[in-house]
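Okay, predicted coordinates and the sequence, questions at the end:
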Amino acid sequence: MILRTIAILAALTLATSGNAFAAAAQDVAALADKVQKQYQALTSFSADFVQVLDNAASKEKDTRSGRLVFAQPALIRWETEKPEKELLVVGKDAVWNAFPEEKAAYRYSVEEVLGSKTMLRFLSGKGNLREDFHVEQEKDAPEGQAKLRLVPREAEPSLVLAYAWVDLKTNMLSRIAIEDFYGNINDVSLNNVKMNPAVSREQFQYTPPKDYGIFDNTGVPAKPKP
C-alpha cells in the first residue's frame, strides 16, 4: 500500500569518446555532489507535487496532486489532496499512511521506509547519488535544468531505473521518475519549492482517529499519546 505513494529512482547518460567522456564524468560527479550537499544542508523545504503513476500492465495512469513538507532529521509530511485524500507522515518513531475515505491507517517502521531506495530516502538526505547509483547525464533537459539517468548499483524490485531533473539555479530536484521491476513508473514533479521555511514539528506527528482501522506492520505496539 505504501509503495504506491513513495517508490522512486533515477539515472543519466554520458558521451562516449575518451576526453569528452572524462570531462562529462567530472561534470556529472560535480553536479551530483552539489545536489547531495544542497539536500543535506537544508533544515527544511516544502513543495507542491504532481504525481503520475503509470501501470505497465493495464496501461492506466493515475494522477495525484498535493503538498510535501520536509524537515531535518528525516521528517516528511506527504499530503495528497486530489483525486482523493491520503496522508503519509514519516515521524521520529514511526511512519503512518492514512486513507480518510477508507478510514484506515497503516503503520510502518522508519527503518523499513528509509532503508530502501525510495524517493523519501533521497529527499531526506539518507540516500547518496554517487554511492547508490551509476549517474549519467541525458541531453534532452529543459532550459535551466539538467536531466540525470540513475542506475542503482544494487537493484531492488521497487527501483531498477530512474531519471532526475535538477534545477541548476538551486541544485534542487524539480522532477523524479522511477521505474520498478515490472515496468511501472512513478513520476513526481515538484513546483513552488521553498527552501528552509519555518516548519512546525507537530506536522510530523500523527494519531489515527478512533474510528479508523489500524494495520500495524512494525510488530511493535504504538506508544500512547501523552
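Noted; the coordinates are in hand. Residues are numbered from 1 along each chain as shown.

contacts and neighbour counts: CA atoms only from here.
Will do.

element containing residue 31?
Assessed by DSSP states H and E, residue 31 sits inside helix 18-41.

Next, the buried residues of that helix.
When burial is assessed from 16 or more other CA atoms under 10 Å, helix 18-41 yields the following buried residues: 24-25, 28-29, 31-32, 34-36, 39-40.

from memory residue 132 sits against residue 156, does it?
No - using CA atoms under 8 Å as the test, residue 132 is too far from residue 156 to be in contact (11.5 Å).

Find the centremost residue of this protein, please.
residue 119 (2.1 Å; CA atoms, centre = their mean).

nearest spatial neighbour of it, skipping sequence neighbours?
The shortest distance from residue 119 to any non-neighbouring residue, by CA to CA, 6 or more residues apart in numbering, is to residue 8 (4.6 Å).

Report the contact partners of the one you found.
117-119, 158-159, 162, 176-179, 186-187 (CA atoms under 8 Å, 6 or more residues apart in numbering).

hey, where'd the helices end up in this protein?
Using DSSP state H, the helices of the chain run over residues 3-6, 18-41, 110-114, 119-123, 129-132.

And the longest one, what does it pack against?
Counting contacts by 3 or more CA pairs under 8 Å, 6 or more residues apart in numbering; DSSP states H and E, helix 18-41 packs against helix 129-132, strand 133-138, strand 172-179.

what sits up against the second one?
Residues from elsewhere that reach strand 133-138, judged by CA under 8 Å, 6+ apart: 11-14, 25, 28-29, 32, 129, 146-153.

ok, of the contacts of residue 8, which one's closest to residue 107?
For the contacts of residue 8, the minimum distance to residue 107 (CA to CA) is 17.1 Å, reached by residue 118.

Alongside the first one, take a look at this:
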Amino acid sequence: MNKLFLTCTLVLMTLGPGLAHADALDRLQEYLSETRTLRGHFSQTVVDRNGRKLQNSSGNMVFARPSLFRWVYEKPYAQIIVGDGKKVWFYDPDLEQVTVQRMNLAIGQSPAALLAGSNDIEKHFRLKDAGTSDGLEWLLATPKSGEGTFEQVRIGFRGSHIEVLELKDNLGQTSRLQFSGLQHNPALASDLFRFKPPKGVDVIGDR
C-alpha cells in the first residue's frame, strides 16, 4: 500500500500543435499556483499488465502544499499516511505497526510530489501532452531518474482541477485514483498533519 500511496499528486491537449506543450504547462502551473490546500475523497483501482483487477480501495485525503498531507484508507482495510513536512508516517492498525521515513526519501520523485510538492516540477519530471479522452485533458509525467518504482504518471484535468491520477509502475501494474468531492483551499487544522504513534504499536524506521 505504501508504494500505491506514493501514487498519489499534468495536463492539456490543445488544438494548435505548436502551442500544445506550452498550454499544458500553463494549466499545470495554474494548478500549482492556485492550490494551497486540498481536501476530498478518492477511490483507487489497481490492475495488472493484462488489465486484470487486483485491488479496490477508497478513503479521503487532505494536502497543504508544499509538504503536508494526510491520506486515510478506509476500505478494504484501514491505513493512515501522514506527511508532517519532515517525515512520513505509515500506520497499519491491523498489523499494529508504524513505519517512519524521512520526507525526502519517501517522496522524492514520487507522484505525491506532483500533487503536494514544490513548483519546481520540471526539475524531476519530463512533461508531455497526452491528449483528451473520457472528457478529461491529460498530461504525461515521466521521472528523469530511473531510480524510482514507477515508469510514468498520467494526470487528468477537468478545467484546472485534477480528477484522475494514473500510475504505471515498473511491474506493469497501473493504479488509478479517481478524486471526488474536492474542496480547493479549505482551512485545515494543523493537527491533521501531526502523527503520534498509538501506545503499544511497533515503530520501524527513522523516528
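Great, that's in hand. Just so we're clear, the structure is a prediction, and the values are computed from it rather than from any experiment.

Kindly provide the TM-score of these chains.
The TM-score (TM-score structural alignment, normalised by the length of the second structure) is 0.87; 206 aligned residues with a CA RMSD of 2.6 Å.

Write the PyMOL selection for whichever of the contacts of strand 133-138 of the first structure are buried.
Paste this into PyMOL to select the buried members of the contacts of strand 133-138 of the first structure, with burial taken from 16+ other CA under 10 Å:
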select buried, resi 11+12+13+14+25+28+29+32+129+146+147+148+149+150+151+152
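
Show me the contacts of strand 133-138 of the first structure that map onto strands.
146-152 (DSSP state E).

how about those residues, which pair is most distant?
Maximum pairwise distance among these (CA to CA): 18.9 Å, between 146 and 152.

if we can go back for a sec, which one of the helices of the first structure lies nearest to residue 61 of the first structure?
Among the helices of the first structure, helix 3-6 comes nearest to residue 61 of the first structure, with 12.4 Å by CA to CA.

quick one: contacts of the closest one?
Outside helix 3-6 of the first structure, the residues that reach it (CA under 8 Å, 6+ apart) are 53, 118-120.

Also stretch 175-185 of the second structure?
Stretch 175-185 of the second structure is touched from outside by 4, 7-8, 35-47, 162-168, with contacts defined as CA under 8 Å, 6+ apart.

what's the burial count for the nearest residue to residue 91 of the second structure once chain neighbours are set aside?
Spatially, and ignoring its direct neighbours in sequence, residue 91 of the second structure is nearest to residue 98 (4.4 Å; CA to CA, 6+ apart). For residue 98 of the second structure, the neighbour count with other CA atoms under 10 Å is 22.

For residue 35 of the second structure, give its distance to residue 116 of the second structure.
The spacing between residue 35 of the second structure and residue 116 of the second structure, counted by CA to CA, to the nearest Å, is 9 Å.

When those two are compared, which one has more neighbours?
For residue 35 of the second structure versus residue 116, the count of surrounding residues by other CA under 10 Å is larger for residue 116: 25 against 20.

what residues are up against the counterpart of the more buried one in the first structure?
By TM-score structural alignment, residue 116 of the second structure lines up with residue 124 in the first structure. By CA under 8 Å, 6+ apart, the contact list for residue 124 of the first structure reads 39-40, 70, 72-76.

Please repeat the previous calculation with a cut-off of 7 Å.
Residues in contact with residue 124 of the first structure (CA atoms under 7 Å, 6 or more residues apart in numbering) are residue 74.

likewise the one 5 residues further on?
Shown here is residue 129 of the first structure, whose contacts under the criterion CA under 7 Å, 6+ apart are residue 32.

Of all the helices of the first structure, which one is nearest residue 198 of the first structure?
With CA to CA as the criterion, residue 198 of the first structure lies closest to helix 18-41 of those, at 15.2 Å.

and residue 53 of the second structure, how many neighbours does it have?
Residue 53 of the second structure has 14 neighbours, counted by other CA under 10 Å.

wait, it sits on residue 47?
Yes - in terms of CA atoms under 7 Å, residue 53 of the second structure counts as a neighbour of residue 47; the distance is 4.3 Å.
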